[in-house]
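# Model the structure of this input:
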Amino acid sequence: MNSLLKLFILFYLMSSSLFAETMNIKVNQSDLSLPFWSSKLLNYGGVIIIRGGEQAHWSILLASLAKQLAQNGWSVALLNCKEDKSISWIDQLPNAISALRQENNKRIVIVHYGDQLNVTLDYFNKPQAKLVNGIVFLSAYDLKSKFDKPIHLRFPVFDIAGQFDYDVVLQQRANREAEIKAPNYLMIEMPGAQHDYQYSQQLLLAFVHGWMAKLPEFIPQPPPILVSYVEPVGLTKKLNVEAKSEAESYIYHQPLLSEIN
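As a prediction, the model looks like this:
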């Protein structure tokens, strides 16, 4: 009975996640389409969920999370879940952020799940990185690269791991809060959860949605107003004459010592 129930749940999640829309972006003159779920009813903002790893793989967990976030007011795109060997996911990230920003999303949030966390951190540690409102580390770790320079992020961080997560996840996150400088850093360990959050998806949704919805909204800054003023020729000439007259008066009509005394 339990096996049949698991198969039914798996089939439901797979079938429901395949009906995603697409978000089209252009990277290096190549047109790409990302799996996408548009927000329903409300509009809290846009989310980009990155499935870390060298190879792109579809993720039932992330597709399910994306669908549930869309039902709660978020527009969600997945990165590195659709195989494209020509362009890496980190090269797609800036254009994906721009695409969501162009849709007037008042918040843009990054969710990084799994491996290659330092690739994401390296991008956002650069001054020229696209600005987002926050980032979620979801059972995030990095097997290969070691970040050997200070990490300064300009937005809040929410660091989530399962109670029974991979050892590498729990070990790396133990030191991460001290290594990353951010306006706000929140770390939680989800009770009973494993790395795939198979039986904890509703709790995961509640944590992620609740934190993201409280992030400050993006306030667009108006472009600076440049004001140029050209003085009339006559006025300029008059001012120059007056200035010259005052200068001559100061030079040639200094007070005498007797006048001072």
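
# rest of the way, CA atoms for contacts and neighbours
Will do.

# any idea which strand is longest in this structure?
strand 185-194 (DSSP state E).

# Can you name the residues in contact with it?
Applying C-alpha atoms under 8 Å, 6 or more residues apart in numbering, the set of residues contacting strand 185-194 from outside is 156-166, 177, 199-200, 204.

# Just the buried subset of the residues you listed, please.
156-162, 164-166, 177, 204 (16 or more other C-alpha atoms under 10 Å).

# out of these, which are inside helices?
Per DSSP state H, helices hold the following members of the buried ones among the contacts of strand 185-194: 177, 204.

# which residues in the protein form helices?
Under DSSP H, the chain gives helices at 2-17, 60-71, 89-102, 117-124, 167-179, 201-213, 233-252, 257-260.

# Would you quantify the distance from residue 195 to residue 115?
12 Å (C-alpha to C-alpha, to the nearest Å).

# Neighbours of the closest residue to residue 143 other than its chain neighbours, how many?
Closest residue to residue 143 apart from its sequence neighbours, by C-alpha to C-alpha, 6 or more residues apart in numbering: residue 115 at 6.7 Å. By other C-alpha atoms under 10 Å, the residues close to residue 115 number 20.

# and for comparison, fold this next one:
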Amino acid sequence: MKQVISIVLLFFALFSTCLADDLEIKVNQKAVKLPYWPASKPNYGAVIIVRGGDPVQWSEPMAHLAQLLAQNGWSTVLLNSNPEIDSPWLNQLPEAISTLRQNKNKRIVLIHYGNQLNTTLDYFSKPQGKTINALVLLSAYDEKESSVKPDSLRFPIFDIEGQFDYDMIKDQFTARKTLFKSAAYTAMKIPGADNEYNYTQELLASFLTGWMLRIPESTVAAPPINAKSLQSYIEPIYWTDSQLVAINHLFLQKDILKLEPLAQK
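The predicted structure follows:
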């Protein structure tokens, strides 16, 4: 029976992978292809789903969620889901963010699902970390206590747990609700949902889409003005021109002096 279940899960994983496109990034000068679902029009932004934990393995629930988000206008890419990629997902993250920005996505949201939450929080709490527009904690937890301060995270956070989630996840979810006392923090329990959000994927996607649409779009600041690029439209007066102006002015003064005696007569 276990072999049959394994074969069925493998079939669904291969089927979902075939439906996905590739988002190609470079990690340490090496090309890496990530499972990617481009958004249907209109395109509201991009979502990066990190399936936290070891070992690296395919997540059918997250692949299904990615498909639903793409259908709702959000280009979605999966990290830590392809065992053939040998680089850690944290090394892929900044390159994935940069590539999605280059693809003109004005909103980028990261969804952290499952274990290794501290890795994500630590990365985005540092000033040198690539920026995103929002963070979603989906049944997120870590086996160690986090030292990250809430005010070091510079974006809105949507914290989600399933009604029938694991006890560790529920405990850490409750603790975060007390710790993150900010208007930018929202917590929600999905009714009827287990840890893999079976039979509640559409409901989850609806809540996510509604929340993400309220995130402000990124604006590109105007580049600083380069003084060298400014050109004057007034012709410069060179030394020879200045000399001619002075000579003409001298002759004009002499003509005026000659006319003054005539005017007195």
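
# so can I have TSV of the buried ones among the contacts of strand 185-194 of structure 1 showing distance to residue 12 of structure 1?
Formatted as TSV, these follow (distance: C-alpha to C-alpha, whole Å):
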residue	distance to residue 12 of structure 1
156	34
157	32
158	29
159	29
160	26
161	25
162	24
164	25
165	25
166	27
177	37
204	19
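
# May I see the helices of structure 1 organised as TSV, with distance to residue 28 of structure 1 added?
Converted to TSV, those look like this (distance: least, C-alpha to C-alpha, whole Å):
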stretch	distance to residue 28 of structure 1
helix 2-17	29
helix 60-71	26
helix 89-102	9
helix 117-124	18
helix 167-179	33
helix 201-213	31
helix 233-252	52
helix 257-260	78
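
# Of these, which stretch is the most buried?
Most buried of those, by mean neighbour count (mean count of other C-alpha atoms under 10 Å): helix 60-71, with a mean of 21.

# Can you give me the stretch of structure 2 that it aligns onto?
Taking TM-score structural alignment as the measure, structure 2 aligns residues 60-71 with helix 60-71 of structure 1.

# Average offset of the matching stretch relative to structure 1?
For stretch 60-71 of structure 2, the mean deviation from structure 1 after alignment is 0.7 Å (mean C-alpha distance after the TM-score superposition for structure 1).

# quick one on the thing from earlier: and the buried ones among the contacts of strand 185-194 of structure 1, which two are furthest apart?
Within those, 156 and 164 form the most distant pair, 25.0 Å apart (C-alpha to C-alpha).

# In this structure residue 205 of structure 1 contacts residue 68, no?
Yes: using C-alpha atoms under 8 Å, residue 205 of structure 1 makes contact with residue 68 at a distance of 7.3 Å.

# shared neighbours of these two, which are they?
Going by C-alpha under 8 Å, 6+ apart, no residue sits against residue 205 of structure 1 while also sitting against residue 68.

# picking that back up, and the contacts of strand 185-194 of structure 1, which is closest to residue 236 of structure 1?
Closest to residue 236 of structure 1, out of all of these and judged by C-alpha to C-alpha, is residue 156, at 53.9 Å.

# what's the nearest residue to the spatially most central residue of structure 1 if we skip its chain neighbours?
Structure 1 has residue 132 as the residue nearest its centroid, 3.1 Å off, counting by C-alpha atoms, centre = their mean. Leaving aside its chain neighbours, residue 132 of structure 1 sits nearest to residue 108 (5.2 Å; criterion: C-alpha to C-alpha, 6+ apart).

# OK, contacts around that neighbour?
45-48, 97, 100-101, 132-134.

# Over to residue 33 of structure 2?
With C-alpha under 8 Å, 6+ apart, residue 33 of structure 2 has these contacts: 22-25.

# measure it to residue 24 of structure 2 for me?
Residue 33 of structure 2 is 4 Å from residue 24 of structure 2, by C-alpha to C-alpha.

# what sits against the nearest residue to residue 83 of structure 1 once chain neighbours are set aside?
Nearest residue to residue 83 of structure 1 in three dimensions, chain neighbours excluded: residue 56, at 5.0 Å (C-alpha to C-alpha, 6+ apart). Neighbour list for residue 56 of structure 1: 80-84 [criterion: C-alpha under 8 Å, 6+ apart].

# starting at the chain centroid, how far to stretch 198-218 of structure 1?
Mean-position distance between stretch 198-218 of structure 1 and its chain equals 15 Å (C-alpha atoms, centre = their mean, to the nearest Å).

# List of residues touching that stretch?
44, 61, 65, 68-69, 72, 106-107, 109, 133-134, 136, 158, 190, 192-193, 197.

# The same query, at a cut-off of 6 Å, please.
106-107, 193 (C-alpha atoms under 6 Å, 6 or more residues apart in numbering).

# Which of those ranks first by neighbour count?
So for the contacts of stretch 198-218 of structure 1 (other C-alpha under 10 Å), the most neighbours sit at residue 107, 23 neighbours.

# Please tell me how far residue 28 of structure 1 sits from residue 123 of structure 1.
Applying C-alpha to C-alpha to residue 28 of structure 1 and residue 123 of structure 1 gives a distance of 18 Å.

# my bad, residue 98 of structure 1
Counting by C-alpha to C-alpha - residue 98 of structure 1 and residue 123 of structure 1 are separated by 15 Å.

# cool, and residue 83 of structure 1?
21 Å.

# Who are the contact partners of residue 137 of structure 1?
Neighbours of residue 137 of structure 1 in contact, by C-alpha under 6 Å, 6+ apart: 112, 159-160.

# Which of these fall within strands?
Those of the contacts of residue 137 of structure 1 lying in strands (DSSP E): 112, 159-160.

# Output these as JSON lines; include the columns distance to residue 9 of structure 1.
Formatted as JSON lines, these follow (distance: C-alpha to C-alpha, whole Å):
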{"residue": "112", "distance to residue 9 of structure 1": "25"}
{"residue": "159", "distance to residue 9 of structure 1": "28"}
{"residue": "160", "distance to residue 9 of structure 1": "24"}
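
# Among those, which one lies nearest to residue 237 of structure 1?
So of these, ranked by how close each gets to residue 237 of structure 1 (C-alpha to C-alpha), first place is residue 112, at 65.4 Å.

# correct me, but the closest one touches residue 48?
No: the pair residue 112 of structure 1 and residue 48 does not pass the contact test of C-alpha atoms under 6 Å, sitting 8.4 Å apart.

# re the thing from before, now the two most distant members of the contacts of residue 56 of structure 1.
Among the contacts of residue 56 of structure 1, the pair separated by the greatest distance (C-alpha to C-alpha) is 81 and 84, at 9.1 Å.

# Comparing these two, which residue is more hemmed in?
residue 81 (23 against 12).

# what's the counterpart of the more buried one in structure 2?
Residue 81 of structure 1 maps onto residue 81 in structure 2, by TM-score structural alignment.
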